[in-house]
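1. turn this into a model:
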Amino acid sequence: MSLPFDNEPELLSPAGNWDCARAAVAAGANAIFFGLPKFNARLRADNFSEEDLPELMEYLHKHGVKGFIAMNTLIFTEEIEAAEQQLRLIAAAGGDALIIQDLGLAKMARAIAPDVELHASTQMTITSPEGLSFLETIFPMERAVLSRELSLGEIERFASVDVKTPLEVFVHGALCVAYSGQCLTSESLGQRSANRGECAQACRMPYELVVDGETKDMGEHRYLLSPQDLAAVDLIPGLIKAGVKSFKIEGRLKTPEYVAAVTRVYRKAIDAAMAQTTGTEALPPVTATDKYELEMTFSRGLTTGWLAGTNHPYLTHGKFGKKRGPFLGTIIEAQNGWIRLDVPPSRQTPPLKAGDGVVFDAGENRDLEQGAAIWKIENDRIIFHRNFSGINFDRIRPGVTLYKTSDPALESSIRKFWQTAKPAIKKTPLDLTVTGCPGQPLSVSTNGVECKTAVDLSEAQNRPLATETLIAQLSRLGDTPYALNSLDNRLVGDCHLAISALNQVRRDLVAALEAKKPTVKVRQTNATAKDFLPALTETERTVSTPALSVLTRSLPQLEAALESGVGQIYCDFEDPRRYKDAIAMRDSSGAESAIILATPRIIKTGETGYLKLIERAGPDGLLLRNLAALHHYRDRTDLIKIGDFSLNAANPLTAKILKESANLDRLTISYDLNITQVLQLIAKTPANWLELTLHQHMPMFHMEHCVFCTFLSSGTTYKDCGRPCEKHAVHLRDRVGQLHRLQADVGCRNTLFNGRAQTGARFFHQLLSSGLKNYRIELLDEDREDAISTIQAYQDLLAGRITADQLLDEIHATEKLGVTEGTLV
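-> Okay, here's the model as predicted:
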């Protein structure tokens, strides 16, 4: 049975293996989250086996800790039955909650294992109360993990509207630069989908900035997409006040020392904040030493992330992309084997001693930078062994900065802490009743269980068996999950019994109570995945005349699409105020094309005004890209409504939920699917529900971080950046020389598009034979003439006038659908 929630905030720690689980429990976590070998977004973690699960849940519950299982990946059509089996396994083992990204999986889990809580993963991209409201109308969940891009003020807005779902927020650990659930980079560049737990961390790699065709000299700023880490320990009181229920620590790939250190600091912060809130006895606050431990165990530099508001350069300075640790100072003197540092008087210097590891930051290629362990410290000189340190002191000079990367003494202390800790066992209080009289056994009963001694009570000659003696012996419950709460002594007469007999009846009682526990922990139903699949008819597979739609991003591209006679045209403009111009262009052209206006990919708290602006433009339809837009337009049956790829429809269960719950006309097939998986989806879904993007530049990173503001202005937000995104054409060049186009949207969010277009043209006839009718091509930065050429090539392909080979000769695109080979391979 799932453990009950209490009224206290929950501290949720990561566990990639058994040691991390033990470390989290020792350090005071209320719950841990972890993955199994399948369907979890951290496949590189050790993870737990299916065989581990019952033992792990028993261990956690024994210590009063909950276990949340991450099934937070997209589920493909052919995996539905395997996912169902895993759900049943989790329910049988007593899992407390499932962390889920895929809506179809959530629907199935609710029906199959109704007692297991459902937590909406951060990969559901919940960025506004309206998005959460949409989820609540489908099937309420017990928790919503909010996107990490929200500020404290934006989180507070959730409490001001009618949403009932408790909120969970990440408070510490690595930050993804892209919105979780909206990153296609690893997939686009290297066949490793982040939505499938295979992130290749392309954000941590160096890039060059190319502005208007010229490479900009960025100096040491090469890691343009690598955020510093999150540390919201100082914001805990504000988050509690905002109504946050659960405080989540990132790090299923981290060490048990990281888990232990970070968990115990946040345990301290939450307890101190709650003591202040409730007016109870004040508890010690988080100290500088505590924060040093946070920074030392793992850090790329600690920030408050987006929680304290937008400050692009503060979050992503671009100087490095891997662990750094605390800043020590700047070298003012360097000789062969030793250095002296200049440390600002206002800065508290981290402790430094022999054996600590440091790295020299000379602003050079991070793969070539030098580091070593300190040999000894004499006065203000830091000395390294000239032979064994491996340092080339010719490269060490004044002006180079020094960072502390390891503290072996601290690591040893933390390791000893979690390995030797004896965390409290969650105790069930026992109210015991003791009965008997001389000539009969002594009986102990509680909770419907009764145990008797093997020998009878006798008449006491000197000291009869007293209540104090009974309590002393029967309360010795040690590391059992029970504790004596009360004892009712109903012995008749002056009784005597050997102490050994009392101890044995106590052991017998514990064994009887344990045996009475139910073997099946969580209820399961007879529902199956097949119960939720959409109904199909023979006509669904009928090959029909294909229809081509075109997504345009500028008025010249729209003009090209109108001139080419495209029946349905999507407009995805950076500035939604231009949508009225698009409608006017169509009307003045005399074309009969339907104009479908795209919503922003992200709608944050307070941004629904964009949706109203789009509505006022008078479109024929809408391309809906997030849960808030689905909620806002839910009852608009007078408009064509198409769900975009960002809704992550990867299986027929999810397709059915989205189509029916949002009254959609069609859904765009998820970009995570390759051709085999696309065909499997079509085979189990009414084909007229679906649309497939046949040609596009894959939108890789979609992020709150603004590269334009950070590296092309002296500002910190859109208020003072000067809008360089409107003045320059910007690309990022990756490590193999490929250029990728960067664009900003109306919310100043950046999207990095793959520089190479991809096409599924060679699969077209196979797709058409499967019954799929609706196809889309997406333009990026093509001018009017190139747009006409691309559109007409695909019109010819769909009409059978040219072959895929002939089309490829014209458009020069990579031959892939969905998952592509790319520059990370």
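
2. only C-alpha atoms for contact and neighbour calcs from this point on.
-> OK.

3. list the contacts of the residue nearest the centre of the chain.
-> Taking C-alpha atoms, centre = their mean as the criterion, residue 122 is the residue nearest the geometric centre of the chain, at 4.6 Å. Listed by C-alpha atoms under 8 Å, 6 or more residues apart in numbering, the contact partners of residue 122 are 101, 144-148, 180-181.

4. most neighbours among these, which one?
-> When neighbours are counted by other C-alpha atoms under 10 Å, residue 101 leads the contacts of residue 122 with 28 neighbours.

5. wait, residue 44 touches residue 198, no?
-> Yes: if you go by C-alpha atoms under 8 Å, residue 44 and residue 198 touch, sitting 7.4 Å apart.

6. ok, those two, which is more surrounded?
-> Neighbours were counted for residue 44 and for residue 198 using other C-alpha under 10 Å; residue 198 has more, 19 against 14.

7. for the more buried one, give its distance to residue 8.
-> Remark: distance between residue 198 and residue 8 (C-alpha to C-alpha, to the nearest Å) = 35 Å.

8. now tabulate the contacts of residue 122 in JSON lines and tack on distance to residue 114 and secondary structure.
-> Supplementary listing: the contacts of residue 122 in JSON lines, determined by distance: C-alpha to C-alpha, whole Å; DSSP: H, G, I helix; E, B strand; the rest coil:
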{"residue": "101", "distance to residue 114": "17", "secondary structure": "coil"}
{"residue": "144", "distance to residue 114": "17", "secondary structure": "strand"}
{"residue": "145", "distance to residue 114": "20", "secondary structure": "strand"}
{"residue": "146", "distance to residue 114": "23", "secondary structure": "coil"}
{"residue": "147", "distance to residue 114": "26", "secondary structure": "coil"}
{"residue": "148", "distance to residue 114": "28", "secondary structure": "coil"}
{"residue": "180", "distance to residue 114": "27", "secondary structure": "coil"}
{"residue": "181", "distance to residue 114": "25", "secondary structure": "coil"}
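
9. another for comparison:
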Amino acid sequence: MIKLPELLAPVGGPQQLIAAIENRADAVYLGGKLFNARINASNFENEDLRSAIEFAHIRGANVYITLNTLVNDREMEQALEYAAFVYKVGADALIVQDIGFAGLLREHLPDFSMHFSTQGTVYNLEGVRMAERLGARRVVLARELSLNEIEKIAEQTNMELEIFVHGALCQSYSGQCYLSSMIGGRSGNRGSCAQPCRLPYSLLSEGGDGRKTLSGKGYLLSPKDLSSLEHLSQLVKTGVRSLKIEGRMKSPEYVAIVTGTYRKYLDALAEGAGSAVTPSLADSKAVKQIYNRGGFTTGYLFSKPGRDLITRDRAKHEGVYLGKVVGRDERMRSVQIKLEDELSMGDGIEIVNDALPGNLVTMMQKNGERIQHAEPGETINIGYVDGPVKRGDLAYKISDKALNKKAGETFSGKYLHRVPVTGHLTALLGEPLRFQISDPDGNQIEIIGDYVPVSAINTPLLPETAKTQIAKTGSTPFAMAECTFVIGENVSVPLSEINSIRRKALDDLIEIRRNRYPNRTAPQIVTGTNGKSAECKNIAEIGSATPRILSVYLYQWKNKEVMESITADRVYLPVFSLFDDDHAAAVKRFKERGIQVFAAVPAVTRGVEDHMLKERADSLQKIGIEGILIGNLSQVELLADARLPLFGDHSLNIYNSESIKKVAEFGLKGGTLSHELNLAEIQQMDGFGIEIEATVYGRVPVMISEHCPIGSELSDRPDSINCGLCLSGRYLLKDRMEAEFPLIGDPISCRCTLLHCDKLYVPERITDLTLAGVTTYRQYIDDESPEEIIRIGALLQKMLLGENSNPSKQKGYTKGHYNKGV
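-> Below is the predicted model:
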């Protein structure tokens, strides 16, 4: 029998917890009311959390608590106190995103297992190693990895690896999406994503002849849901420790059906010694019926899916295809459908058109007679449906009453899933009655009763009778898998005594299983003010003696006029372009003008890109590069031999003082503050002797995606790979509010970066940022003209020099999060 990975189920509330455990999840992940990335789920109050952990532990499941958001300085102590609470009440691990919080967690709760969240954007072996340096014992890998990449990482590390196998996919790399935050103030990194990726967009092009709409409105950023049910054998062979189901915002029925189905086929896989198991059509249909978004995808497990990743036409639950509308009676509010699937009263249907009319089925007729159920091939009238419907519209069944009822039985409180235990009764003449019980986790209980068996006057205790009494586990979460006994000759024992000693043993076993970590005590959290370490210095103190630097980040190489218009102290240039000998001259020209030149590494580098960074980083110094801006912690290891100072980009999500401390410990000489911080939060932060950078101008990145909408919409190739279209012009996505978001495609990786629709411009904040200790002020340059670059650069330079302390207000720009934050 092969060793199976853990099946990890989502829990958004108490009913989902029961559904997951009753359908035999090995572990669950859930959140409290604070600091979790699904803050809009029901979640658990503290005392309910304690009960949830006990419920799961008694039944043999692990519980992982989500503390997977960014934490600011003011919240840090509260976050640690919450971590200490869940540690004390028995959580098996804490899922963490914030690198600063991770450092404090290791310091205060060193034996508390930490899982580094998928929000940490770990996609290679070096990233896993950096997570280990943070103190993690498990890493949740990025959902964009292929099976081959996952397997290669697993072969080269002893760290536990966890991967998503089912549920919603994000368009962006997790932890790198700021779209919801920047346009609506609801941050995914703070647990309140509004999912603007599920809204419609149009693709535009921009060129010498103006703007053109290249595609009609569609859900161009909305991926289908992931399903790996048919590929479990391949997933198991990768060597990962845990298979994770997404869905803490989903219903208990969803948790029940999906968890139960994956459990069924994992067990079948184990029984078949790893041979591939094909799910039945009924089980595949049930999983699709309970929730799918435009069908299912295998994501990036086997290749880049291109346009097949995207739902495009609908970004909501689709259900299963029911049939085609062949008639409509407006007066009776009924539709006539030729069925291609079964339908019953109480099922939910939806008609696919712009209005998406639908309802629960409360009337079914065939040949004028009322019916309760209909089979495929039948043509029936269904009511009641309001809204526009026409012949030829497609109908989908979006809920199945019988399926939901079946799922509901697993979380109805009957507790059908039992932990197998072994019982042994000893009844010897003249010795106290004894009962032993053991469970699969190695716990053993022995109860020595007060009753001493005596010689039977009438009927002695028979083995069959003893076995029957031992096997009675009642409403406990146990099932007696095996009963053994030693019974003396002609011994008499009242059945009430056997029942009493058995009940006492089961109660004691429940108590041991409930209290999995009996020696844990909550440590006293002493961090200084608001979670800050005693050795922190205010960044204003550090910054006061540091020269002010104006930097420019170029998304792409521009023409000579744009390059010559830059008057900053430092320029960041795309690193992979710098490996081209043709750009050495441009670097030289910048340096001749007294401008530092840094290489900017993207937030995601994989495969060939990682190899290039490792093998060719030393060549950067030779052409005059003076530093490297890194976008991911993995690049600390990748660039260890670069012999150039490393600086952290905003994509490291530096959101608090402890994150600054952590990147300094990793050897970075500077760090760019998160774009989601407000001014008050920056003013509270402490520093550790490194350069602190803040963005004051330009289109900030709001998403980095492995999927390219340009190729997906326009390429002739289904996988959209290496189509080269991103080199042929400028592209934008337009949302329903007419806002336009520039797209920057990468012809090497076919990755895509989405920029903010509005340019940030906060010259009036430079004085406040300077007083807060910021040392470097960044401009992002995208489509600006040389004249605009010169004008903005000159104003910002004056602000840095204190020559213009009250700039005029600028219209048409955003102030980002400096005023409100997230």
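
10. quick one: TM-score?
-> Between these two chains, after superposing, the TM-score reads 0.88 (TM-score structural alignment, normalised by the length of the second structure); 786 aligned residues with a C-alpha RMSD of 3.2 Å.

11. map the residue nearest to the centre of the first structure across to the second structure for me.
-> In the second structure, residue 122 of the first structure lines up with residue 118, judged by TM-score structural alignment.

12. and its match, how far from residue 179 of the second structure?
-> Residue 118 of the second structure is 18 Å from residue 179 of the second structure, by C-alpha to C-alpha.

13. helix, strand, or coil at residue 81 of the second structure?
-> helix (DSSP: H, G, I helix; E, B strand; the rest coil).

14. give the equivalent position in the first structure for it.
-> Residue 81 of the second structure maps onto residue 85 in the first structure, by TM-score structural alignment.

15. and residue 202 of the first structure, what does it touch?
-> 185-186 are the contacts of residue 202 of the first structure under C-alpha under 8 Å, 6+ apart.

16. most remote residue from the first structure's center?
-> Taking C-alpha atoms, centre = their mean, the residue of the first structure most remote from its mean C-alpha position is residue 461, at 70.1 Å.

17. wait, what's in contact with that residue?
-> Going by C-alpha under 8 Å, 6+ apart, the list of residues near residue 461 of the first structure is empty.

18. can you find the partner of it in the second structure?
-> In the second structure, residue 461 of the first structure lands on residue 457 (TM-score structural alignment).

19. helix or strand for its match, which one?
-> Here residue 457 of the second structure sits in a region with no helix or strand, counting by DSSP states H and E.

20. likewise residue 423 of the second structure?
-> Per DSSP H and E: strand 419-427 holds residue 423 of the second structure.

21. with the first structure overlaid, how far apart is that strand on average?
-> Aligned to the first structure and superposed, strand 419-427 of the second structure gives a mean residue distance of 4.9 Å (mean C-alpha distance after the TM-score superposition for the first structure).

22. pull out the buried positions in that strand.
-> The neighbour-count check on strand 419-427 of the second structure (16 or more other C-alpha atoms under 10 Å) flags 419, 421-427 as buried.

23. also stretch 745-763 of the first structure?
-> Using 16+ other C-alpha under 10 Å as the test for burial, stretch 745-763 of the first structure gives 745, 747-762.

24. what does it contact?
-> Where contact means C-alpha under 8 Å, 6+ apart, the residues beyond stretch 745-763 of the first structure that reach it are 188, 573-576, 600, 675, 694-707, 718, 738-744, 797, 804-805, 807, 812-817, 820.

25. hmm, back to that, and which of the buried residues of strand 419-427 of the second structure is nearest residue 252 of the second structure?
-> For those, the closest approach to residue 252 of the second structure (C-alpha to C-alpha) belongs to residue 419, at 21.7 Å.

26. alignment lookup: the closest one to the first structure.
-> Checking TM-score structural alignment: residue 419 of the second structure goes with residue 426.

27. shouldn't that match be in contact with residue 483?
-> No: judged on C-alpha under 8 Å, residue 426 of the first structure makes no contact with residue 483 at a distance of 9.1 Å.

28. how about the strands in the stretch 101-250 of the first structure?
-> All strands of the stretch 101-250 of the first structure, identified by DSSP state E, counting those that start in this stretch, fall at 117-120, 143-145, 167-173, 208-211, 214-215, 229-231, 244-249.

29. just put these in a markdown table and tack on distance to residue 371 of the first structure.
-> Shown next, in a markdown table, are the strands of the stretch 101-250 of the first structure (distance: least, C-alpha to C-alpha, whole Å):
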| stretch | distance to residue 371 of the first structure |
| --- | --- |
| strand 117-120 | 42 |
| strand 143-145 | 38 |
| strand 167-173 | 24 |
| strand 208-211 | 25 |
| strand 214-215 | 30 |
| strand 229-231 | 21 |
| strand 244-249 | 29 |
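
30. since that was my last question, I'll sign off now.
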